[in-house]
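Trainee: okay, sequence plus prediction incoming.
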Amino acid sequence: MSGFIGTLRSEVLQLQIALYACRERLQAHTDDEALHDMRVCLRRLRSLLKPLKGAAGSDALQQRAAELGRLSGPLRDLEVLIAMLRQQEEHAAADRRVAEQGSGETRLLASRQLSALFRALDEWPQELARQHAGGELDALHKSVRRYLRKQRTRLVEALRDAEHDRHRVRLLIKRVRYTAEAYPQLSPLSNQQLKLLKKGQAVLGDWHDHLQWLARAEREPDLQIFAAQWRQSMQAADQAAEGVQARLLAALT
């Protein structure tokens, strides 16, 4: 297996190995980046598979990765909150959430979603090889090119919309960036455009974190004392998001 299909197979295998490593790191509690790295691997895996539109047995594997992504999202939000509280030396508030974090990691490691993903990863190469041998994947790279163009167009349209949904803009930025990085040989984006997408993702990620913190402050009494400070920094995050979105629109059109 060589060429485009061989590269695809190799990329998925590397992500499978990385996901196994992230699982072991979570189990062993070796570092604070294991969950974050697992979610990055999941995004990269989905970015490889989503443009294939059902070919190469991608649908089932993409669905398993999406399910694990949804399960792990709230746990990652909690992890970010704890880290922020520790950075501000609010250790008591952070410590009160450590047990919740630990039980969440335990549930994740024992989850149906995690085991289903690894089963799908084990089964996927056989389906890829079968379709490749049957000549069903000969024009797959053309589908990826069309997907890349379509997602870029959607992002530009969202950025142009004066009443844009920033959550959707953030999702589209991630989708365009990770798909372009997954298929650099097919992407029309320049390195400068990719750097700006990464910057936009970081800025909108900060904006998203503030939304999450303020929402939790409404439900959790011990966080209410931070709400005024977060609302103030939220204004700066909002302004930064507007600025980077304007730069992205200029860069992509």
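Mentor: Noted; the coordinates are in hand. Residues are numbered from 1 along each chain as shown.
Trainee: contacts and neighbour counts: CA atoms only from here.
Mentor: OK.
Trainee: please list all residues in contact with Cys68.
Mentor: For the record, residue 68 is Leu, not Cys. 42, 113-114, 117 (Cα atoms under 8 Å, 6 or more residues apart in numbering).
Trainee: residues contacting Asp37?
Mentor: Cys22.
Trainee: please tell me how far Trp207 sits from Asp165.
Mentor: Distance from Trp207 to Asp165, counting by Cα to Cα, to the nearest Å: 13 Å.
Trainee: for the two, indicate the residue with more neighbours.
Mentor: Neighbour count, other Cα atoms under 10 Å: between Trp207 and Asp165, Trp207 has more, with 23 against 11.
Trainee: what's the helix or strand for the residue lying closest to that one once chain neighbours are set aside?
Mentor: Nearest residue to Trp207, sequence neighbours excluded (Cα to Cα, 6 or more residues apart in numbering): Ala237, at 5.2 Å. Secondary-structure assignment from DSSP states H and E places Ala237 in helix 227-252.
Trainee: so who does the closest residue to Arg154 other than its chain neighbours touch?
Mentor: Nearest residue to Arg154, sequence neighbours excluded (Cα to Cα, 6+ apart): Leu172, at 7.5 Å. Listed by Cα under 8 Å, 6+ apart, the contact partners of Leu172 are 151, 154-155.
Trainee: okay, and the residue positioned nearest the centre of the chain sits in which element?
Mentor: The centroid of the chain falls nearest to Arg43 when counting by Cα atoms, centre = their mean (4.1 Å). Assigned by DSSP H and E, Arg43 belongs to helix 34-49.
Trainee: likewise for Ala180?
Mentor: Counting by DSSP H and E, Ala180 is part of helix 166-182.
Trainee: now find how far off-centre that helix is within its chain.
Mentor: Distance, stretch centre to chain centre, for helix 166-182: 9 Å (Cα atoms, centre = their mean, to the nearest Å).
Trainee: tell me what angle the helix or strand following it forms with helix 227-252.
Mentor: Per DSSP H and E, helix 166-182 leads on to helix 191-219 as the next helix or strand towards the C-terminus. Orientation of helix 191-219 against helix 227-252 (axes from the mean of the first three to the mean of the last three Cα atoms, to 10 degrees) gives an angle of 160 degrees.
Trainee: helices or strands up against helix 191-219?
Mentor: The contact analysis (3 or more Cα pairs under 8 Å, 6 or more residues apart in numbering; DSSP states H and E) places helix 191-219 against helix 58-87, helix 166-182, helix 227-252.
Trainee: wait, which of the ones you listed is closest to Ser10?
Mentor: Closest approach to Ser10 among the helices and strands packed on helix 191-219 is made by helix 166-182 (11.8 Å; Cα to Cα).
Trainee: what residues sit buried inside the closest one?
Mentor: 166, 169-170, 172-182 (16 or more other Cα atoms under 10 Å).
Trainee: this is the other structure I want to compare:
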Amino acid sequence: MAIEIEDKFDVPRDYEVPALTGVPGCAEVVDMVTHRLTALYFDTADLRLAARGITLRRRRGGEDAGWHLKLPKARGVRDEIAHPLTRSAKIVPRELADLVQAYTRGETLHPVAELETLRKVTSLRDAGGRPLLEVADDHVKGTVFGAVFGADRHVDRWREIEAELIGGDAAVLKRTGKLLRKAGAVPASSQNKLARLLGPRIPPAAIPAPDDGSAGAVVVGYLKDQVAALVAQDPYVRRAGDDAVHQMRVASRRLRSALRSFSDVVTGTSGIQDELRWIANVLGEARDLEVIRERFSRLMETLDPVLVTGPVRARLVDDLAEREHEALARVNEVMSGQRYFALLDRLDALVANPPLTPLAIKRADRTLAPVARKGWRRVVRRYEAAQAIEDAERREIAMHDVRKAAKRARYTADALRPLLGEPAAVIAKRAKDVQEVLGLYQDGVIAQQILLDEAQRAREAGEDTFTYGLLAGLERAAADRSHLEFPAVWARVTAEDT
């Protein structure tokens, strides 16, 4: 997967590309060969990919012929996933089709348009001959296939300039853009060629929440952001991307927490909350295995090699990695099913047409500020209830509920930071401190149990189990430290509350 960072400009037919020798760090400007490129673009009949700024194409010609899937990350920044050309020009490779299932949701991918481009590339290089940036001067002919839209075929022609970073920094891109604009270029009116060609045929991804200071606007705006975050992680989860499972799981939990905390503003969402809990649990197995594998791997690195006896690393790192891989396969299977697609449909409908209560039209600061304070008071009540339990085992279970309440309070306060500022930030910080120290204790307890289970398997296989005991002792010590630290943490955060 490659990161594509570029600026695009609209230019007239008679535009003259200026001299680019004034770009910082550029020692040489080289005119490259001219390419003829033909790209066939695929989407659903209702243009679900285009609505999200995603492009999926099969391109012939040039130095990067093949299939390309581009996923937007930020303005001017996209992840590009490449796949070699296949024999069929009209069937999307399964590897790429799977990555857009969060958007297609079972709908067929069709060829919707074709772009024919005459491209002249200019390369900006440093003193060592290394490329910093490429400027592509494109003369484009675009064709929309009328059969997909029940209309006549449409053809358009235009010229545009793309400046793409290759090995330079932001200053190189900024200076190049300034020179191009000075010569008459203007920032592109569309985010990519396909968007320009399809124009008004592309439906809006969702109806934006009005920024009018109402409680409804604040809550729906936050929900919309979290839905977008969840869906954006989908293709990276399918590719086992770094931290992708964690980020998608967090988005699902933030959504569920917001729907619970702001139920006086957005109502009737218990069914969606249940499904968000379900998908978080699906992701949880793979995430938990990832965390514990990385934990054991780091812990093993701290041990003197003479203390590592038997095939401990194979059991605690390699075997866990294999189990994680199997869990990710189960995640992919679930994320290719109708229940998951139905959840995404419900989330889209939620942010497009939210079931708002009369409180939604009230001022956000007055309506939502009490919600943040209520979340923290819930943590305090849970803690007091836990401490009133005499039985140690039951008290420990109750402290796990304190941790969950702290996490919910943190998510709620985070959602309200843009509105409430410092008061929400303070609550979020307190809740995070409580959540983290309790989480360290819980992680240590879980790690000890896994080590005991693995030690038993090793013992049954006739292996030396000394290292498992050593690691279990280290985990026990870490959990005990967290347990002992908690009263001081609690005293500090509650003192701040007074």
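Mentor: Sure thing, it's come through. From a predicted model like this one, the values you see are computed outputs, not experimental measurements.
Trainee: superposed, what's their TM-score?
Mentor: After superposition, the two chains reach a TM-score of 0.83 (TM-score structural alignment, normalised by the length of the first structure), with 249 aligned residues with a Cα RMSD of 2.9 Å.
Trainee: picking up where we left off before, and the helices and strands packed on helix 191-219 of the first structure: which comes nearest Leu140 of the first structure?
Mentor: Among those, helix 58-87 comes nearest to Leu140 of the first structure, with 11.9 Å by Cα to Cα.
Trainee: in the second structure, what residues pair with that closest one?
Mentor: The alignment of helix 58-87 of the first structure onto the second structure (TM-score structural alignment) covers residues 269-298.
Trainee: off-centre distance for that stretch?
Mentor: Distance of stretch 269-298 of the second structure from the chain centroid (Cα atoms, centre = their mean) equals 15 Å.
Trainee: repeat for stretch 466-481 of the second structure
Mentor: Per Cα atoms, centre = their mean, the centroid offset for stretch 466-481 of the second structure relative to its chain is 34 Å.
Trainee: equivalent analysis for stretch 489-498 of the second structure, please.
Mentor: Centre to centre, stretch against its chain (Cα atoms, centre = their mean), the figure for stretch 489-498 of the second structure is 34 Å.
Trainee: do the same with stretch 329-346 of the second structure
Mentor: Using Cα atoms, centre = their mean, the offset of stretch 329-346 of the second structure from its chain centre is 17 Å.
Trainee: kindly report the same for stretch 33-48 of the first structure.
Mentor: 6 Å.
Trainee: repeat for stretch 238-256 of the second structure
Mentor: With Cα atoms, centre = their mean, you get 7 Å for stretch 238-256 of the second structure.
Trainee: over to stretch 142-152 of the first structure?
Mentor: Between the centre of stretch 142-152 of the first structure and the centre of its chain there are 19 Å (Cα atoms, centre = their mean).
Trainee: mind listing what's buried along that stretch?
Mentor: Buried, per 16+ other Cα under 10 Å, within stretch 142-152 of the first structure: 144-145, 147-148, 151-152.
Trainee: hmm, back to that, which one of the contacts of Leu172 of the first structure is nearest to Ile82 of the first structure?
Mentor: Taking Cα to Cα as the measure, Leu155 is the one of the contacts of Leu172 of the first structure closest to Ile82 of the first structure, at 31.9 Å.
Trainee: the closest one is in contact with Arg175, isn't it?
Mentor: No - with contact defined as Cα atoms under 8 Å, Leu155 of the first structure does not reach Arg175; the gap is 9.2 Å.
Trainee: thinking again about what came up before, so which of the buried residues of stretch 142-152 of the first structure sit within helices?
Mentor: Counting by DSSP state H, those place 144-145, 147-148, 151-152 in helices.
Trainee: ok so, going back, quick check: the farthest pair among the contacts of Leu68 of the first structure?
Mentor: Maximum distance among the contacts of Leu68 of the first structure (Cα to Cα): 12.2 Å, for Leu42 and Gln113.
Trainee: pick out whichever of the two has more residues nearby.
Mentor: Leu42 (24 against 21).
Trainee: alignment lookup: the more buried one to the second structure.
Mentor: Match for Leu42 of the first structure (TM-score structural alignment): Ser252.
Trainee: can you check Glu105 of the first structure too?
Mentor: Matched to the second structure by TM-score structural alignment, Glu105 of the first structure sits across from Leu328.
Trainee: doesn't that match fall inside a strand?
Mentor: No - counting by DSSP: H, G, I helix; E, B strand; the rest coil, Leu328 of the second structure falls outside a strand, being helix.
Trainee: among the buried residues of helix 166-182 of the first structure, which one lies nearest to Gly3 of the first structure?
Mentor: Ala182 (14.9 Å).
Trainee: just checking, the closest one touches Cys41?
Mentor: No - using Cα under 8 Å, Ala182 of the first structure makes no contact with Cys41, being 11.3 Å away.
Trainee: just give the nearest non-adjacent residue to the alignment partner in the second structure of Arg152 of the first structure, would you?
Mentor: Per TM-score structural alignment, the equivalent position to Arg152 of the first structure in the second structure is Trp376. The shortest distance from Trp376 of the second structure to any residue other than its chain neighbours is 5.6 Å, reached at Ala409 (Cα to Cα, 6+ apart).
Trainee: Arg160 of the first structure too?
Mentor: In space, and not counting its chain neighbours, Arg160 of the first structure is closest to Leu249: 7.2 Å by Cα to Cα, 6+ apart.
Trainee: need the contact list for the one you found.
Mentor: For Leu249 of the first structure, the contacting residues are 156, 159-160, by Cα under 8 Å, 6+ apart.
Trainee: quick one on the thing from earlier: turn the helices and strands packed on helix 191-219 of the first structure into TSV, including distance to Leu109 of the first structure.
Mentor: As requested, these are exported to TSV (distance: least, Cα to Cα, whole Å):
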stretch	distance to Leu109 of the first structure
helix 58-87	10
helix 166-182	25
helix 227-252	32
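Trainee: among those helices, show me which one is buried the most.
Mentor: Among those, ranked by average contacts under mean count of other Cα atoms under 10 Å, first place goes to helix 166-182 (a mean of 20).
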